[in-house]
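K.L.:
with the sequence up front, the predicted model follows.
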Amino acid sequence: MKSQFANSVLIAFLMMGVFAPLSSADEIRLENGFVLRGDSKLIRSIDQYIVNTNQRNIGDPRKEGEFRYNPIIQVDDQIRTYYISDDLLAVDGRTVKSDLLSAFDIFKIPQVKSGRKSIPLKLLQGVGKITPFDELGQREVTIHTSRGNILVIQGITFLHPRYVKVQGLNYEWDVTLSTDSIPPAILHKLLLSSADIDDPKMQRSIARFYIQADKTYEAYQFLDELTEKYATDGKEYEDVRLEIREQLALKLFNEIQTRRQLGQYDLAYESAQALPRNDIAPEVLFEIDKFIKQYATDLERLDSTPLILAELQSQLANHEEDPKLNLIRRIVSEELSQASLPRLNSFFELEKDATLTAEERLALAYSGWILGAEAAVDDLQLTLNLWQARFLVYDFLRSREHDAQLVNQIKSIESLNAERLTALLQNLPPVPSDTPITGGTQVDLTLRDHQDNEMKYSVLPPLEYSPFRQYPVLLALPPTGIDPQTFLEWWGGTAEETGETLRRGYLLVVPQFQVTQGLRYNHNLLELKRIHQALMEVRRQFSVNSDKVFIAGIGDGGDAAIDAGILHPDLFAGVISIRGRHAEDALHYWQNGKRLPWYLVGGEYDGRHSALLNKMFQGNSDLIYAQYPNRVSEWYREEQVQLFDWMALQNRNLDQLEIEYEAFVPQDEVKVDWIECRGLEVQLARLSSRRRTVPLEAKLTSHKGDSTTLQVTKTLGSGHTFYISPQLHDFNQQLILKVKGSQKLKELIEPDIEVILDDYRTRYDRQQIYWAKFEF
């Protein structure tokens, strides 16, 4: 008999994967909190070759003439080998432990090998079709060589809770895969076939294997099967069953917490209701009950708030503004949801404060709605002015061209300053589009690129998507020849089986960025501009957290992701390239992306250029490189969980004190962070090779209580624009602007409403809005 508890947990976990690391092997903890586990050691370079960028120590008599180098940490977790710069390591971040096989329940699977032949690596061209594993743990792999295809039969020979070993039975082609990559039904059959299922010791061993593999539902289901098969009451497994119940309860609680953080309130509530009350720690039950109570309170508020607002309006001494207030109340009522409800927190906190008038309470509600609860005011006339600004701003954003008349109307609104306009824009939902947007439902869109060509792109919003919540973005670039739908499902999953972006609350964007479909990406500016334009459109139409935008690609899509990150290092929180080979040209401009976190994934025989990797490591780049031994031409799905764990720790790095940039493609303007350089096309056209670059260097110096100095120190451009944000400059201080030593400005400046509006309308960047700009 299958337990009701197991069923409820299965339903809850169909939508959400929870992964718990095993405390084994060495632990490598980076400064950003990311953790790797495996056998670790220090090496000089990924190919054991000391790259030419190493320099001899100068000025240190003790080390005079010796080569200095930045060591690389290599971490082998049996499935893949990680490489990271030693500089990324946290203080005391390397803990050496022992990973003893005796600490795990392991199983050997007998497979018949016959006359294994070797595959000459020099003939290797890639891997073709790979069939699923059958009930015997075998599969077929087609290897492409210059002499034709080779059919390799592989079999699973070793089961570990974290990994499985797969050996070639007719050819020497052995790999190690994640245990999670084996279908549950196949894994179950292999476990049963490798042990005496009638032996209670082996029964416990299989149950423990599932627990160690973080497959607690499968462990519980296995014990249920034993109880049913042997017609026992299961008492002999009660201690194991209790451990499983506790783990499942904790997982479900963690899922509830995660869903709350992602704004998936309904799914969190369903999971909370499914959580059993037995075998749960009291403090966990307290948190669950607290959430259920808050959920009920929120639902009650959704129903009662429009009525309360109407009642407060009826209590006003003066009803001249009733038409405006009626419209505002209708909009708020329509936009009310659990995602938008926190905007009314100031109103809820003071709702029953007898010292506040009805007018002040309405002001707190309606101003908090458009500025955020922290910026709410109790002045109703000011609030009405701000709502007028919101309506005009929407009209301005909808207009095809810059509308000077609308700008003047917005400027004329009393008490609208830069701070309030910025808060209004940051809390403004996207301009409603004709295409309805539903969480978990794919939206297919088109845009006209800068050459008036049509470009298609698909967006998969996260579950319970709300325009009142700002979401991280994964901009995913598919390899040439792959159906975009297949690529989208690889990252996001399907309605039946959700993938990582849906689980983790990401907006997934898949643009068909190639100008000519079917033609490989060839490191050209046209397609890079299309990628950039797709991101701008997504920021316009969806609610985006611009500090959490990641660009990822596979194959030549991975090459495009690398180029896009190097071209626009201030747009992304990180770059992911899977099986990208790195264009040789990237050797000459990779330092543009030195501020970016990089996560590169590949197989041992994918043909990645180690020279660039070594340069990046020696330059202390924020780089993780994951290499899968003896594998080639795959997408390496095992890395997805690690990728998203890593992304959760990254944020865009803006407002650089020093900017160093090398323009490398024929374009007239280059904007990096707060500086834009114009007139570069002529300079770039004169270069004899695209491997030559045009430099741009700028820096910021700030003296507290004195002034802020921004200066361009190296440039070949004919014009420059400085973009000034409140994070970059204190507007109570004097601003000094210089270009190559020539002072262009020295004065106290005021925020410019028109600059704020134009900047937002151009970039839709809610996290960084410029208040002023100066062109020279």
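P.N.:
Thanks, I have it.

K.L.:
can we go C-alpha only for contacts and neighbour counts from here?
P.N.:
Noted.

K.L.:
how close does residue 588 get to residue 611?
P.N.:
11 Å (C-alpha to C-alpha, to the nearest Å).

K.L.:
tell me which helix or strand comes right after the helix ranked longest in the chain.
P.N.:
Using DSSP state H, we find that the single longest helix of the chain is helix 282-314. Helices and strands here follow DSSP states H and E; after helix 282-314, the next one along the chain is helix 322-335.

K.L.:
contacts for that following helix next, please.
P.N.:
Helix 322-335 has contacts (C-alpha atoms under 8 Å, 6 or more residues apart in numbering) with 305-306, 309-310, 313, 366, 369, 384, 387.

K.L.:
can you pull the buried residues of it?
P.N.:
325, 329, 332-333, 335 (16 or more other C-alpha atoms under 10 Å).

K.L.:
now swap in stretch 168-182 and tell me
P.N.:
With burial defined by 16+ other C-alpha under 10 Å, the residues of stretch 168-182 counted as buried are 168-180, 182.

K.L.:
can you check stretch 692-707 too?
P.N.:
Neighbour-count burial for stretch 692-707, counted by 16+ other C-alpha under 10 Å, picks out 692-694, 696-700, 702, 707.

K.L.:
want to compare, so here's the second one:
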Amino acid sequence: MVSAPAQFRKPNRASAAGISLLMLIFIASGVSAAIYTLKNNVQIEGEPGKIGGIGESPLASGTTAGEVSNKLVHFADDGIRRTFFSQYQVLNFVNSPSGSLERIMLKQRVATVGKRLVAVGPILNITTFDDFGRRTVTMKDARGPLHLVQGVTEVNSKYIKLETLFTKTPIIWETRLATSSMPTPILGKILKTHLDMKNPDDRLKIVRLYMQCERYREAMFELQSAIEQFPELANLKEQISQLRQALADRLIEEIENRQRAGQHSRVYAWLENFPSDGVAVETLLRARDLLKDYDEQSKQRDIVFAMFDKYASPLEEQETIEAIAKIRKEIFSELNINTLPRFADFVRLGEDPEIGFDQKLAMAISGWLMGQGEVTQNLAVAISLFDVRNAIREYLTSDNTEQRREILDHIAGLEGGTPTNIARLLNAMKPSIPLEQQAHEDPLHFTYETTGADDKIFRYVVQLPPDYDAYRKYPTIVSLHGAGNSPEQQIDWWAGSYNKQMDMRLGQASRHGYIVIAPEWTEDQYQASYQYSAQEHSRVLYALQESLHRFAIDTDRIFLSGHSVGGDAAWDIGLAHPDLWAGVLPVCATAGKYVTRYWKNAKHVSFYFVSGEMDGNRIAQNERDFNRYLNRSGFDTMIVEYKGRGHDHFQDDIHHMFSWMRFHRREFSVPEYNVTTLRPWDNYFWWAEFTDFPPETVTLPLEWPPTTTRTMEIEASVSPNNRIRIKSAAARISVFLTPDLVDFEKNVTLNVIGRERIVPVTASAEVMLEDVRLRGDRQHPFWARFDFSRAQ
């Protein structure tokens, strides 16, 4: 954030404005704030406190950051929300730099007497703000619709305070919205209606507010307008240059963010048109260096093409020439900035006289097919890799068992068909199902139909980010809609609505380069509650699995989220299948049924909860499980509570969500875990699958609550000495292994179902391909499989 420059001063004849600006610089807010850094690298800033657990009032907190206390739940209050986290997750904290917020107070006829609103019911309608900062909120009440008129009473760079206004039957309610969630045209009208635009002090208040909000373009416009209106502010003209520089710096940051998200064509266009007037040389050089890097990579692409043809030209054998021609066609049509690093070894060693032309060509082909650093200098093997890759794609899309067997036999006869090569090819190849354009206005929007566990057809919607490339792996959000809502609304919530003029969506998922998958997970649009059923689970998981075959998804960065009853589902599915998710983000979720029994599973998956302070008794319903997560070590859980808010969509938290997701990845090769299960379809955890549960350990959703049923506890571990131990009451257990879990050069000791076996472990192409065909995870195929049964 850029604070107001010291040069924002006025001559003595207009000292009031100058004093106002000096106050912004030198007067601290008076609130002791802290910046916490958690073990997951997430940073949280706000007024600190400690409580013994969720359910205690944060207002009763009498401790501050760093103070010794037996209270294990920390929170940070930033004015609009309280963020709760465990003492066990705190890495360190520092005092927040002192500063001040530009607070603009607006006069409204606030209700000061009357009934106090104790809970915010379901929102039926919210009108837009008028020029006076007023709107009407209609919520569901026990006696029917309740209409409340709110008015903006305070605006600062962090939040906008809303209070109910005086009416015939006044009700007292204060809530807050993130300032970032209010568009500048609306905010500007409200401020200019309440402030005196003939007063330079008030004009500069708006400038300072926009600066603190990092709305530098608007701040620059307002300052220019103020200087034109008040000639005595002419000495502030130089600050326009500072604002222009701040805007350029912000643009560079956005360009670099988009670059990290893989949106290279848009980044290049922005760099070509980067503003130069009034921008510091350092910033211009930074932009020009980025543009130069793109130009260099374009030249590098041409070099790869020239070198490839150079080393292919001496070939004489017709069969080899024809095989190379097919590979050349693919490389020349698909090589781009995302795949250029695959040719690093080829370019680096391309002029080495001790390496033959055929060896260099082999490096180019194998690098293209298997990825950077995965090269062979054997041309015959490299050519065969192309056939192996194509056979893999055919296998993954085949529904015919006999055909798949023939493909496996074909792969086994190819020089490049080793398990090691297959794993590399899987990781580097495009998704197995080609992407076909659909008749949507948005070319990156797709709708598909498939069947769930009940064989009923359901649809799911997928939104791709700008500049989507099938060779690049993208973080992904699986988003579950609430009652009465649709998958399309979830897409809009995350990625923004489609802007036809700009030919893109402007939401945060688009900005950060995330794929969004929104399945129609409920039986119909009228389903009002989550049923904890196999059908619901399957709709979520099948939509994801099918998407893995269609889209370039980073399987280590898949996040599950949901709103309202969709949040209930996300919480349950996240605990039931903790091995799938990099994190789970339930919004307005309620703990119920299996969630309370599966609480130990939360140790293996990160959670980010969002809720409203006044959402009925939801906090009380979740209190027990929240405190389990926060008062024990090993749980990566964060709980966000918005002040004065109820059952909301919390669009204004989306920036915090992406900040949290940026630091989270799934750990695939988990060497040890202890999980709980009660349903027969909650039976796959990391590298083991469990089938045929004892009847006394099973409780189906329709049988809830359990009577004498005990949960089935599963303990599994892999020791460094190739020793695997699994403790479970299941009748059949399958164990899946990778070189990341055990050493394939040594025997493995398997202690499963009370029996011990010492056996060699052999990589199998069939196991690998069948695993990817079923799970869709091309980044982490299992290499070997062992099956155990109590009946044997």
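P.N.:
Looks like it arrived, so ask away. Remember, predicted model here, so these are calculated numbers, not experimental data.

K.L.:
residue nearest the centroid of the second structure?
P.N.:
By C-alpha atoms, centre = their mean, the second structure has its centre lying nearest to residue 661, at 4.4 Å.

K.L.:
what strand or helix carries that residue?
P.N.:
For residue 661 of the second structure, the enclosing helix or strand under DSSP H and E is helix 654-662.

K.L.:
how much space separates the aligned partner of residue 572 of the second structure in the first structure from residue 686 of the first structure?
P.N.:
In the first structure, the residue matched to residue 572 of the second structure (TM-score structural alignment) is residue 563. Per C-alpha to C-alpha, residue 563 of the first structure is found 22 Å from residue 686 of the first structure.

K.L.:
settle it for me: which of these two has more neighbours?
P.N.:
residue 563 (24 against 10; other C-alpha atoms under 10 Å).

K.L.:
check contacts around that one.
P.N.:
By C-alpha under 8 Å, 6+ apart, the contact list for residue 563 of the first structure reads 523, 528, 586.

K.L.:
what do you get for residue 203 of the first structure?
P.N.:
Taking C-alpha under 8 Å, 6+ apart, we find residue 203 of the first structure in contact with residue 197.

K.L.:
OK, contacts around the residue in the first structure sticking out farthest from the centre?
P.N.:
Centroid-distance maximum for the first structure: residue 317 at 51.1 Å, with C-alpha atoms, centre = their mean. The contact partners of residue 317 of the first structure, taken as C-alpha under 8 Å, 6+ apart, number zero.

K.L.:
thinking again about what came up before, ok, the buried residues of helix 322-335 of the first structure vs residue 186 of the first structure, which is closest?
P.N.:
Closest approach to residue 186 of the first structure among the buried residues of helix 322-335 of the first structure (C-alpha to C-alpha): residue 335, at 47.9 Å.

K.L.:
from residue 416 of the first structure, how far off is that closest one?
P.N.:
The spacing between residue 335 of the first structure and residue 416 of the first structure, counted by C-alpha to C-alpha, is 23 Å.

K.L.:
before we move on, what about residue 338 of the first structure?
P.N.:
For residue 338 of the first structure, the distance to residue 416 of the first structure - C-alpha to C-alpha - is 29 Å.

K.L.:
check residue 207 of the first structure too.
P.N.:
Between residue 207 of the first structure and residue 416 of the first structure the computed distance is 65 Å (C-alpha to C-alpha).

K.L.:
appreciated, that's everything.
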